[in-house]
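K.L.:
Only the shape, not the letters, is given here:
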């Protein structure tokens, strides 16, 4: 059975939400571990096999997957019947993978750089800036409620997730704010967040 190593109130929460959305709670073990936090608290957990002590980390037999985009692709490919990915052969397979890689390679670095107030022409040339990221999202959402069309998918979950944690990064564009609100209103997200607030088992 696949095992997810998770730290509450961290990036790995979005993978818990995906598991909830896909109805996989009884098919994936979740082990809570500690991680080093930005405020200096916490630290590596010997129970966590991630080579850098990070989360999320998914193991499946002898195989292992790190990075949220990769874990999302792995789980949605393993369980295509849940309908949250775009399997091989689907006409939106390329778009689905592109959004996952865009998040990991562009959007999250840009958000972190903006939060840290770091500015340099090389950073903007490599990663773009926040305005460019918001423009790309706005373009994708023009005339449709979600990034891939009428239906919510795992890419909406991933790309909207930072704004659940960094409300100060919330875009001003009404269409983006409405999309973020739609994603935040999902019952799976509310259920996971409520369990974490209450300190209940995931």
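P.N.:
Perfect, I can see it now. Bear in mind that the values here come from a model prediction, so they are computed numbers and not experimental data.
K.L.:
from here on, contacts and neighbour counts on C-alpha atoms
P.N.:
Noted.
K.L.:
ok, now which ones touch residue 82?
P.N.:
Residue 82 is in contact with 22, 23, 76, counting by Cα atoms under 8 Å, 6 or more residues apart in numbering.
K.L.:
Pull up the gap between the nearest residue to the first one once chain neighbours are set aside and residue 181, please.
P.N.:
Right, residue 22. By the measure of Cα to Cα, 6 or more residues apart in numbering, the closest residue to residue 22 outside its immediate chain neighbours is residue 82, 5.2 Å from it. Between residue 82 and residue 181 the distance is 23 Å, computed by Cα to Cα, to the nearest Å.
K.L.:
Residue 123 too?
P.N.:
Here the distance between residue 123 and residue 181 works out to 29 Å (Cα to Cα).
K.L.:
Repeat that for residue 147.
P.N.:
Residue 147 sits 14 Å away from residue 181, taking Cα to Cα as the criterion.
K.L.:
who's more crowded, the two?
P.N.:
A direct count of neighbours by other Cα atoms under 10 Å for residue 147 and residue 181 places residue 147 higher, at 23 against 14.
K.L.:
can you pull the contacts of residue 65?
P.N.:
When the contact criterion is Cα under 8 Å, 6+ apart, the partners of residue 65 are 57, 58, 59, 71, 74.
K.L.:
For residue 7, see how far away it is.
P.N.:
From residue 65 across to residue 7, the span is 16 Å (Cα to Cα).
K.L.:
now swap in residue 154 and tell me
P.N.:
With distances taken as Cα to Cα, residue 154 is found 20 Å from residue 7.
K.L.:
ok, the two, which is more surrounded?
P.N.:
Relative neighbour count places residue 154 above the other of residue 154 and residue 7, with 27 against 19, counting by other Cα under 10 Å.
K.L.:
Tell me who's in contact with the more buried one.
P.N.:
With contacts taken as Cα under 8 Å, 6+ apart, residue 154 has the following neighbours: 18, 72, 84, 85.
K.L.:
from those, which ones fall inside helices?
P.N.:
By the criterion of DSSP state H, membership of these in helices covers 18, 72.
K.L.:
okay, now the one to match up with it:
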């Protein structure tokens, strides 16, 4: 059985929503652990096998997966029938993988630097800036209501997750705001966010 190490209201919330969207919640043991929080609360949990005490961390027998993009790819390939991934040979496979890596390599660093108030030419040259990031989202959304066109996928869940968690961070662009609202209204995301908000 798969095991997800999860801390409520954290980066792993999006993976819990993905598991629900895939329809495999009954096939995943979710172990809630504590993690160090930005406000100084929490801390490492000895039950969490992640080498840095972070979440999400997915274990499948002797194998394990860390980093959200990798977990998204792993789970959507393990459960392809849900249609949330793009398997090898699919005409959108490259775009799907590109967005997963874009999230980890560009989007999250840009958002964290913006939140922390850190700006430096090297950061913009390496990761792009916030406006360039928004432009990439807008360009993709011009082709359909979701990042890969007409159909909601796991890349929508992942890339919208910082904005569903922090609505004040949603870019001031109508297409992006509407996309975030559509993603937040997905039944699995809505259910998980409501449960975690209720504590």
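P.N.:
Here it is on my side, so go on. Computed from a prediction, not measured in an experiment: that's the story for all the values here.
K.L.:
CSV for the contacts of residue 65 of structure 1, including secondary structure?
P.N.:
What follows is the contacts of residue 65 of structure 1, written out as CSV (DSSP: H, G, I helix; E, B strand; the rest coil):
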residue, secondary structure
57, strand
58, strand
59, strand
71, helix
74, helix
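K.L.:
Would you map the helices across structure 1?
P.N.:
Secondary structure of structure 1, counting by DSSP H: helices at 13-21, 68-78, 93-102, 108-116, 121-127, 130-141, 154-160, 162-165, 174-184, 187-198.
K.L.:
which other helices and strands contact the fourth one?
P.N.:
Applying 3 or more Cα pairs under 8 Å, 6 or more residues apart in numbering; DSSP states H and E, one finds that helix 108-116 of structure 1 makes contact with helix 130-141.
K.L.:
In the helix it packs on, which residues are buried?
P.N.:
Across helix 130-141 of structure 1, burial judged by 16 or more other Cα atoms under 10 Å covers 130, 133, 134, 137, 138, 141.
K.L.:
do you know how far residue 179 of structure 2 is from residue 145 of structure 2?
P.N.:
For residue 179 of structure 2 relative to residue 145 of structure 2 (Cα to Cα), the value is 7 Å.
K.L.:
shared neighbours of those two, which are they?
P.N.:
Taking Cα under 8 Å, 6+ apart as the contact criterion, no residue touches both residue 179 of structure 2 and residue 145.
K.L.:
Please look at residue 161 of structure 1 and residue 14 and confirm they touch.
P.N.:
Yes. When contacts are counted by Cα atoms under 8 Å, residue 161 of structure 1 is listed as touching residue 14 (6.8 Å).
K.L.:
So those two - more neighbours on which side?
P.N.:
In this view residue 161 of structure 1 and residue 14 are compared by other Cα under 10 Å, and residue 14 has more residues nearby, 25 against 18.
K.L.:
Can you get me the start-to-end distance on stretch 17-36 of structure 2?
P.N.:
Span of stretch 17-36 of structure 2 from end to end, Cα to Cα: 21 Å.
K.L.:
From the centroid of structure 1, which residue is nearest?
P.N.:
Most central residue of structure 1, judged by C-alpha distance to the mean C-alpha position with Cα atoms, centre = their mean, is residue 158 at 3.1 Å.
K.L.:
For the closest residue in space to that one that isn't next to it in sequence, give me its contacts.
P.N.:
Counting by Cα to Cα, 6+ apart, the nearest residue to residue 158 of structure 1 once its immediate chain neighbours are dropped is residue 14, at 6.8 Å. By Cα under 8 Å, 6+ apart, the contact list for residue 14 of structure 1 reads 157, 158, 161.
K.L.:
Can you find the partner of the last one in structure 2?
P.N.:
Matched across to structure 2, residue 161 of structure 1 falls on residue 161, judged by TM-score structural alignment.
K.L.:
For that match, list the residues it contacts.
P.N.:
If you count contacts by Cα under 8 Å, 6+ apart, residue 161 of structure 2 has them with residue 14.
K.L.:
From residue 193 of structure 2, how far out is it?
P.N.:
Between residue 161 of structure 2 and residue 193 of structure 2 the distance, using Cα to Cα, works out to 10 Å.
K.L.:
Kindly report the same for residue 44 of structure 2.
P.N.:
Residue 44 of structure 2 sits 23 Å away from residue 193 of structure 2 when distances are taken as Cα to Cα.
K.L.:
more crowded one of these two?
P.N.:
Taking neighbours as other Cα under 10 Å, residue 44 of structure 2 and residue 193 compare with residue 193 leading, 20 against 15.
K.L.:
residues in contact with stretch 171-178 of structure 2?
P.N.:
Applying Cα under 8 Å, 6+ apart, the contact partners of stretch 171-178 of structure 2 are 134, 137, 138, 141, 170.
K.L.:
can I assume the fourth one is in contact with residue 147?
P.N.:
Okay, so that is residue 141 of structure 2. Yes. The criterion here is Cα under 8 Å, and residue 141 of structure 2 meets it with residue 147 at 5.6 Å.
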